[in-house]
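Undergrad: This is a predicted model, with the sequence first.
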Amino acid sequence: MAHTLLKNRRRTDYRFSLEYRTRWIDNDMYDHMNNSVYYFLFDSIVNSYLIQHCSLHPPTSDSIGLVVHSHCDYFAPVGFPAVVDLCLRVNKLGKSSVTYEIGVFEKGVEEVKAVGNFIHVFVEREGRRPAVEGMAENLKKGLGAIVVSEQAKL
């Protein structure tokens, strides 16, 4: 059932988007975007949001986000040349962790091509353990702005 819900995602189900133009090198021998490129794109939209809307400056921040889980459901291929909209939302915001959902949509096509999940645990740079007080307030506030309501979650 969750797979069907994900397949029905639309751009309006997300709170932030980023455009990406596919490159020739993104294709694999099967003439579609390679699976590893999707994960590169997930990382790109998440970190773009953190930098732009959560005041995160990775080289100097006291805390860093470690990826502890990632997953992708593929529904239809994307290839070169194409422009895709990467769409982001937060499905769960915890004390030190955040669960993101990323929808991949081809420009001009309503149906979602892929939906990924990505979990960060924010830890202190030194020691790599979650801070006692959890993630920094700027992260909580910025990520809270793209949390979906309980009704919209899977």
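TA: Nice, I can see it.

Undergrad: switch to C-alpha atoms for all contacts and neighbour counts from now on
TA: Fine.

Undergrad: show me the contacts for the closest residue to Val37 other than its chain neighbours.
TA: The shortest distance from Val37 to any residue other than its chain neighbours is 6.4 Å, reached at Asp26 (Cα to Cα, 6 or more residues apart in numbering). Applying Cα atoms under 8 Å, 6 or more residues apart in numbering, we find Asp26 in contact with His32, Met33, Asn34, Val37, Gly79, Phe80.

Undergrad: Need the max-distance pair from those.
TA: Val37 and Phe80 (12.3 Å; Cα to Cα).

Undergrad: then this one, side by side with the first:
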Amino acid sequence: MPATPSKKLRTRKDYPFQLEYRTRWSDNDMYGHLNNSIYAFLFDSIINTYLISHCDLDPTHENKSADTHNQIGLVVSSYCDYFASVGFPDLLDLGLKAVKLGSSSVTYEVGVFKRGEEAVKVVGGFTHVFVDRETMRPRSGSGMHDTIRKGLGKLFVADGSKL
């Protein structure tokens, strides 16, 4: 996905959910900045923190009661646009929003900010398709569980077309 000028203009206010990340020495690559693979880790961490705390997702246990869901999210695509580097010992602010919400899928955007600086350093994210844990298929006819949809609805920002 090509970088667009609008992504470079993102601010913390563009993201309804935020999480702090303290970089570690081992996050750096040999050039002294955050290794590319760490960004995928950051995106996965903020997204799953939100899903667990706001969407009743329990990725480690199967839900067996009738009033809970048994869905998990599978990553089907990802992207990352870099505008400036960060590295240890930076303190980062991560922001999360949903830019597209389908019947069984959601596309997230994550903004990475260095504490004390306003300019976004990285914008990236991925798309989850929610499937039944046992069949690994989307629920026929109903898509993602209502609890997940309700939680993700709080993250949805309608300007997703700017992605």
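TA: Yep, it's here. Please read these numbers as outputs of a predicted model, since none were measured by experiment.

Undergrad: Would you pull the TM-score for this pair?
TA: Here the TM-score for the pair of chains, by TM-score structural alignment, normalised by the length of the first structure, is 0.96; 153 aligned residues with a Cα RMSD of 1.2 Å.

Undergrad: Assign Asn48 of the second structure to one of the three secondary structure states.
TA: Per DSSP: H, G, I helix; E, B strand; the rest coil, the secondary structure class of Asn48 of the second structure is helix.

Undergrad: Quick check: it vs Phe113 of the second structure, distance?
TA: 19 Å (Cα to Cα, to the nearest Å).

Undergrad: the more surrounded of these two?
TA: Using other Cα atoms under 10 Å as the criterion, Asn48 of the second structure and Phe113 rank with Phe113 on top: 26 against 17.

Undergrad: Please pull up the equivalent of the more buried one in the first structure.
TA: With TM-score structural alignment as the matching criterion, the partner of Phe113 of the second structure in the first structure is Phe105.

Undergrad: Restricted to helices, list the contacts of Asp26 of the first structure.
TA: Val37 (DSSP state H).

Undergrad: which stretch of helix or strand covers the match of Phe113 of the second structure?
TA: In the assignment (DSSP states H and E), Phe105 of the first structure maps to strand 97-106.

Undergrad: cool, and Gln52 of the first structure?
TA: Going by DSSP H and E, Gln52 of the first structure is part of helix 35-53.

Undergrad: That helix to strand 97-106, inter-axis angle?
TA: Relative orientation of helix 35-53 of the first structure and strand 97-106, computed by axes from the mean of the first three to the mean of the last three Cα atoms, to 10 degrees: 120 degrees.

Undergrad: For helix 35-53 of the first structure, give me the average deviation versus the second structure.
TA: Compared with the second structure after the fit, helix 35-53 of the first structure shows a mean deviation of 0.3 Å (mean Cα distance after the TM-score superposition for the first structure).

Undergrad: Please identify the buried residues of stretch 14-31 of the second structure?
TA: Within stretch 14-31 of the second structure, the residues that count as buried by 16 or more other Cα atoms under 10 Å are Tyr15, Phe17, Gln18, Leu19, Tyr21, Thr23, Asp27, Asn28.

Undergrad: Stretch 95-113 of the second structure too?
TA: So for stretch 95-113 of the second structure, counting by 16+ other Cα under 10 Å, buried means 95-101, 104-113.

Undergrad: distance between the ends of it?
TA: By Cα to Cα, one end of stretch 95-113 of the second structure lies 8 Å from the other end.

Undergrad: chain center to it: distance?
TA: 6 Å (Cα atoms, centre = their mean, to the nearest Å).

Undergrad: same check, this time on stretch 112-130 of the first structure
TA: With Cα atoms, centre = their mean, you get 10 Å for stretch 112-130 of the first structure.

Undergrad: Give the aligned equivalent of His3 of the first structure in the second structure.
TA: In the second structure, His3 of the first structure lands on Thr4 (TM-score structural alignment).

Undergrad: how about the helices of the first structure, start to end?
TA: Using DSSP H, helices in the first structure cover 2-7, 35-53, 137-144.

Undergrad: Figure out which of these is closest to Pro59 of the first structure.
TA: Minimum separation from Pro59 of the first structure across those (Cα to Cα) falls at helix 35-53, 11.1 Å.

Undergrad: other SSEs contacting the closest one?
TA: strand 16-21, strand 83-93, helix 137-144 (3 or more Cα pairs under 8 Å, 6 or more residues apart in numbering; DSSP states H and E).

Undergrad: okay, the angle between the helix holding Gln52 of the first structure and strand 83-93?
TA: Using the same axes, to 10 degrees: helix 35-53 of the first structure against strand 83-93 is 70 degrees.

Undergrad: which bit of the second structure covers helix 35-53 of the first structure?
TA: With TM-score structural alignment as the criterion, helix 35-53 of the first structure aligns to 36-54.
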